[in-house]
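below is the sequence, then the predicted model.
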Amino acid sequence: MSTAAFVTCDLLDDHPELELQVVTPCLDGKLFKSYGARKTFGGQIVTVKCFEDNSRVKELLATDGTGKVLVVDGGASMRCALMGDLIAESAVKNHWNGVIIYGCVRDVDALAELDLGVHALAAIPQKSNRKGIGEVDIPLYFGGVTFQSGEYVYADNNGVVLSKEKLVN
């Protein structure tokens, strides 16, 4: 794993001087469910905004992602998945630390076997359309926080924490 072991609770406790943001949970206690084999992950943020079209997700995860986490604003759509096993395998091959999707994934049994952090709202078997639509490296707002490309995100089973600075090597 390219990021040292950490616990998001400890990151918050150890850095009270920093203005760290915490993703707000839903009524059931969490916004995201963990689907990947890597339960703790973090890195530099790359953002993509797309609605029911995973073209940009597939393109980005096919590039070098060393030290990075792709954050996807899928508009919380529950109608189709923005990532499945084949795209996730590409992410592993290209050294991405993880993917956070404000939307759905599919092929969850296969995702659970891949060395990749995957947080998403839910799973659905329906694949997305591919029309080449999506915006990259724009600010994303969901979960009560703003995700910006170039900043850092850290995720585990406790939640998701954002930082303007790198906190973990």
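Perfect, I can see it now.

switch to C-alpha atoms for all contacts and neighbour counts from now on
Will do.

count of residues packed around S55?
Other residues near S55 come to 18 when the count uses other C-alpha atoms under 10 Å.

how close does it sit to A62?
11 Å (C-alpha to C-alpha, to the nearest Å).

and the comparison structure, right after this:
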Amino acid sequence: MTQIVTPDICDAYPEVAVCDPIFVNYGGQEAFFGPVKTVKCFEDNSLVKQAVAEPGDGAVLVVDAGGSTRCAMLGDMLAEQAAGNGWAGVIMYGCVRDVDILAETDLGIQALGAHPRKSEKRGEGQRDVPVAFAGVDFAPGQWVYADNNGILVAESRLELD
């Protein structure tokens, strides 16, 4: 697999967008990348659950959860399902839970923080729409690259050594 080092990517591709440094790495894969798939929701993870149940094909699920720190939008069961279905990672503009298990899951996961409370399940939200947070716009079809140094967004797949 290609090694992801976001500082090296920034040096080689200065045009990439860089997220504000507000995320914490929680997943068992500290570096991950893939094409962007999006979910926009608020304190309701129904569409996150729906997405991770589908084949990920190496994509990164980018979730605009409104930056809520009042509940978790991803936990161990959904993360394990995502890993089993071939998702490369999840970027959560919100919180996660079950962090000790997430750290052992074969999935890249970055989020704002940890929260023990689960989200609501009302079936609300949108999928595959442009989202914006952390100073960056994300759209389906773009590519995201993430590691312990940060999260980058490129218009298309980058050629990496």
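The structure has been received and is ready for your questions. Everything numeric here is computed off the predicted structure, so don't read it as measured data.

which strand or helix spans the residue most central in space within structure 2?
Central residue of structure 2 (C-alpha atoms, centre = their mean): I91, 1.6 Å from the mean position. Using DSSP states H and E, I91 of structure 2 maps to strand 89-96.

distance from the following helix or strand past that strand to structure 1 after superposition?
Following strand 89-96 of structure 2 in sequence order, the next helix or strand is helix 99-102 (DSSP H and E). Mean deviation of helix 99-102 of structure 2 relative to structure 1 after superposition (mean C-alpha distance after the TM-score superposition for structure 1): 0.5 Å.

what does the helix or strand following helix 99-102 of structure 2 contact?
With elements assigned by DSSP H and E, the helix or strand that comes after helix 99-102 of structure 2 is strand 108-114. Around strand 108-114 of structure 2, the neighbours that count as contacts under C-alpha atoms under 8 Å, 6 or more residues apart in numbering are 22-32, 67, 69, 72, 88-97, 99, 102.

please indicate which of those residues are buried?
The neighbour count (16 or more other C-alpha atoms under 10 Å) marks 23-32, 67, 69, 72, 88-97, 99, 102 as buried among the contacts of strand 108-114 of structure 2.

what sits against F147 of structure 1?
By C-alpha under 8 Å, 6+ apart, the contact set of F147 of structure 1 is I45, T47, V71, P139, L140, Y141, L162.

now, the residues you listed that are in strands?
I45, T47, V71, L140, Y141, L162 (DSSP state E).

show me what the third one aligns to in structure 2.
Correspondence of V71 of structure 1 to structure 2, assessed by TM-score structural alignment: V62.

same question for S34 of structure 1.
Using TM-score structural alignment, S34 of structure 1 pairs with N25 in structure 2.

ok, that match touching N149?
No - the pair N25 of structure 2 and N149 fails to qualify as a contact (C-alpha atoms under 8 Å) at a distance of 9.6 Å.

which helix runs longest in structure 1?
Looking across structure 1 with DSSP state H, the single longest helix is helix 85-93.

which strands and helices lie in contact with that helix?
helix 55-61, helix 108-111 (3 or more C-alpha pairs under 8 Å, 6 or more residues apart in numbering; DSSP states H and E).

out of the ones you listed, deepest packed?
Sort the helices and strands packed on helix 85-93 of structure 1 by mean neighbour count, taking mean count of other C-alpha atoms under 10 Å, and helix 55-61 sits at the top with a mean of 20.

quick one: it to chain centroid distance?
Chain-centre distance of helix 55-61 of structure 1: 13 Å, with C-alpha atoms, centre = their mean, to the nearest Å.

need the contact partners of it.
When contacts are defined by C-alpha under 8 Å, 6+ apart, helix 55-61 of structure 1 is touched by residues 48, 50, 70, 72, 82-83, 87-88, 90-91, 94, 96, 130-136.

ok so, going back, the match of V71 of structure 1 contacts C41, correct?
No - the criterion here is C-alpha under 8 Å, and V62 of structure 2 misses it with C41 at 11.0 Å.
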